Structures are given as C-alpha cells and as structure tokens.
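Q: Turn this into a structure:
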Amino acid sequence: MSDAFDFKKDIILENEMVLLRPLKTSDFKNLLEFSLNEPEIWTYSFVHAAGEDSLKRYIEMALDGRKDEKQYPFIVYDKVKKKYAGCTRFHQIDLANESLHIGYTWYGKEFQGTGLNKNCKFLLLDFAFQKMGIVRVEFRADNKNEKSVAAMKRIGCTVEGVLRQESLSPSGYRRDSIILSILKHEWEERLRRELENKISKK
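A: As a prediction, this is how the structure comes out:
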C-alpha cells in the first residue's frame, strides 16, 4: 500500500485532451448549465444534480466525502473544446484494503461519445494503480443503464455479477446493480496498453 496519497493535497491529472482537478464549491457556476438544461444526465444516478438546489447539495456532499477521506471528487475540463464537461470521483476509498470505486461520473451531451471518458478513465486508473497502490478498482451502475455499462466494458472492465434489487433508486424502484472491476495486474499486463492505444486512435 502506498502512503503517498493525501486527501488534503490538490491532485491534477491531465493529458492532451482532458484535465481533472479537485472539485470546489466555486465550480457551481461551471456546472450550472448542465444542471438546468440537461437533467436527464442523472436518470440513473442515486445523487441528482438537476436544478440549482440539487447541484449545490451534490457539490457539498462530494466535498464532505473528501473531508471524511472516503471520496475524492474531480471536475472534468475538456482541453480540446476548452469547456468544463462534467464530474467524476474516486469513492469508497479503502487504502488499508487497497481498493476503491470510480463513479459518480457524468458528462454533458456535447462531450459524450467523443473519447473524453476513455481519457478520464485512463488517468484515474493509472493514478490509482501507480500512485495510490490500489489493487482493485470497482465500478457499479444501474443494470438498466446500457450506455454506461457498455462504456465500462470498452475500457476493459470485467463483469463480476449483478446484485438484484440492491438498493432503492431516487425514483422509487429497486435497482439491480451491475458490478465490474479492473485489477492492478490486468492493468499493468494488458489493459493500460490497450486503452492507451484506443485513446491514441481517437
């Protein structure tokens, strides 16, 4: 396990296409357009950010998670379009067991299907495995969210199974959650190279 990760430290991850930096309270203004105009982004999400009040709560909860050393939220900036694109985060961070989740990921419609997600996931996975000493990265999604599940499979995730009626969604139905993961040795032996190749071809 690495002892280099510090929740108080501002972490910047970037390549030619994307920059990830820590989410801040002031980012409300950078995300409000999505919150007001694209509420469908959060159709399958447990924590909605549609509308001003919801967006404020979303940011507050994310920042509280960082203070509690359980989450590390990022805002996503598209360096090609020169626009803020959405959010993502490390969560359920368990350094003692060398595991974490990547989730709460969303992008505005303009940035979906552009290769931005692959770039973000490459940076997050590489940092988790190489800098944080993580051995297992988990991803979860509503099993109905075919688009999100397909995106996770494209970056190399292995499907582990489905937790039936695992939790209650904000809209009131019991959600089946699909569980996917990537292990450190898979990343180092094959998946890092494969995802890097996909990014370079975009």
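
Q: From here on, just use CA atoms for contacts and neighbour counts.
A: OK.

Q: who touches stretch 184-197?
A: 118, 122, 126, 129, 134, 135, 136, 155, 156 (CA atoms under 8 Å, 6 or more residues apart in numbering).

Q: three-state assignment of the closest residue to the third one other than its chain neighbours?
A: Of all residues beyond its chain neighbours, the one nearest residue 126 is residue 192 (7.7 Å), with distances taken as CA to CA, 6 or more residues apart in numbering. Of the three states, residue 192 takes helix under DSSP: H, G, I helix; E, B strand; the rest coil.

Q: Also residue 151?
A: Residue 151 ends up helix, using three-state DSSP.

Q: To check against the first, give me the structure of this:
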Amino acid sequence: MDIDPVTLEAETIRLEPLSVDDHLADLQANGSQSIIFRWFGEDISGPEAMRDWVTAAVEDGARGRALPFATVSRETGEAIGSTRFGAIQPAHRSVEIGWTWLTPDYWRTAANTEAKYLMLEHAFEEWDCVRVEFKTDSRNRRSRAAIERLGATQEGIHRQHRHTHQGLRDSVYFSVLDTEWPGVKRRLLEKLDD
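A: Predicted coordinates:
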C-alpha cells in the first residue's frame, strides 16, 4: 500500500492532501459551529482547537499513520470539511475511513457520498484492500444512516469504547469487504447519477 498523499476528484468535491497553509483558514471558518462536532471525539469549532486538530492530522500523515484530506468544493475552491484514512494496516490490507466532518451547508448533498466513493475506490482498486471499516458514535443517527446508505454492513457495537467531550461513547463498527465492493460501487454510482 502506497500511502503517499494523493488528490482524488469527483463532480462536486475534490479531496486534497490536508495542509495547514492551504486549508486551515477555510476549515476554521467553515468548521466554526459546535453542532458539527456534537458526536466528534472533541469539539474543534474554535480557531485554536481547529489549528491543533489540523496540525495533528498533518503530523499523523507525515508519520504514515493516516492520510488526511481537506474536502474542497469544486465550485468555490473552499475547504468545506475534512476526512481521512486511518488505522492503516498494510500487512492486513485494511484501512479505516473516518474523522469526517462537513460544514452544515453541505449536509445531505453529494459531497459526503462522493468523498466516500473516492476513498472506497482508492482503497479497493489502488491499495487492493480486503476490508475498509467505519465507526461512529452509536447516538449519531445521521452518521449511522449515511454509512448504511453507502452499503456498509454493521458489525457490532463496542460499548464504552472511548471518552469524548460528550462523555463515554459506544462505537458502532461497519465494514465493506473486497467481495462486496463491486455491488457497493454499482449502487453508489447509481446514487451519484440520480
């Protein structure tokens, strides 16, 4: 698995390698509402918290522990959110997609579906992964529904999995396997064509 930074492009968004210089100001502006981070591990809506979060994500990328992206609107050129590959396990050909957030103006648009399609396609077709996993707070119904709409299978719930700014969190795990990818890909492409 070559986890070097890469740009992935769809119709309405582009996933660019996350950069403090190129994306921080947009992310601070577009991520300034606490509601975005209600179910996130921490509330990063303040400018300093966002700077720390972006800096840490970029550092994780430099260490090869993650591949973080800025989600950029192709229409405006603004960074409207972020997502990343993490839990990268080349020996097991497995990766997690997560740490995803979008500014509310882009909720329930094609942006998240396009980003997840690009990342799934990259994981299965470029990295030859056998498994891609997702996890979310069990209370985050919007995120759970979005992951299910991708075609991921719920695997289970890790109870009291982690501490967050909202207290203890149960994490719901989902996955897409390489054998499931052709069907998931077809359904996602049909959804994006609608």
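
Q: overall similarity of the pair, as a TM-score.
A: Overlay of the two chains. TM-score (TM-score structural alignment, normalised by the length of the second structure): 0.95; 193 aligned residues with a CA RMSD of 1.3 Å.

Q: Return the closest of the contacts of stretch 184-197 of the first structure with respect to residue 198 of the first structure.
A: residue 118 (8.1 Å; CA to CA).

Q: what's around the closest one, how many residues?
A: Residues lying near residue 118 of the first structure (other CA atoms under 10 Å) number 20.

Q: what about residue 142 of the second structure, neighbour count?
A: 12.

Q: Now do the same contact list for the counterpart of residue 58 of the first structure in the second structure.
A: Counting by TM-score structural alignment, residue 58 of the first structure corresponds to residue 53 in the second structure. Listed by CA under 8 Å, 6+ apart, the contact set of residue 53 of the second structure reads residue 44.

Q: what about residue 53 of the second structure, distance to residue 45 of the second structure?
A: Note on residue 53 of the second structure: its distance to residue 45 of the second structure, by CA to CA, to the nearest Å, is 10 Å.

Q: related to what we said a few turns ago, the match of residue 58 of the first structure: which element?
A: Using DSSP states H and E, residue 53 of the second structure falls within helix 47-62.

Q: in that helix, what counts as buried?
A: Neighbour-count burial for helix 47-62 of the second structure flags 47, 50, 51, 53, 54, 55, 57, 58, 59, 61 (criterion: 16 or more other CA atoms under 10 Å).

Q: you'd agree the second one is up against residue 28?
A: Yes: counting by CA atoms under 8 Å, residue 50 of the second structure does reach residue 28; the two are 6.1 Å apart.

Q: Who are the contact partners of residue 123 of the second structure?
A: Taking CA under 8 Å, 6+ apart, we find residue 123 of the second structure in contact with 95, 129, 132.

Q: would it count as being in a strand?
A: No: assessed with three-state DSSP, residue 123 of the second structure is helix; it does not lie in a strand.
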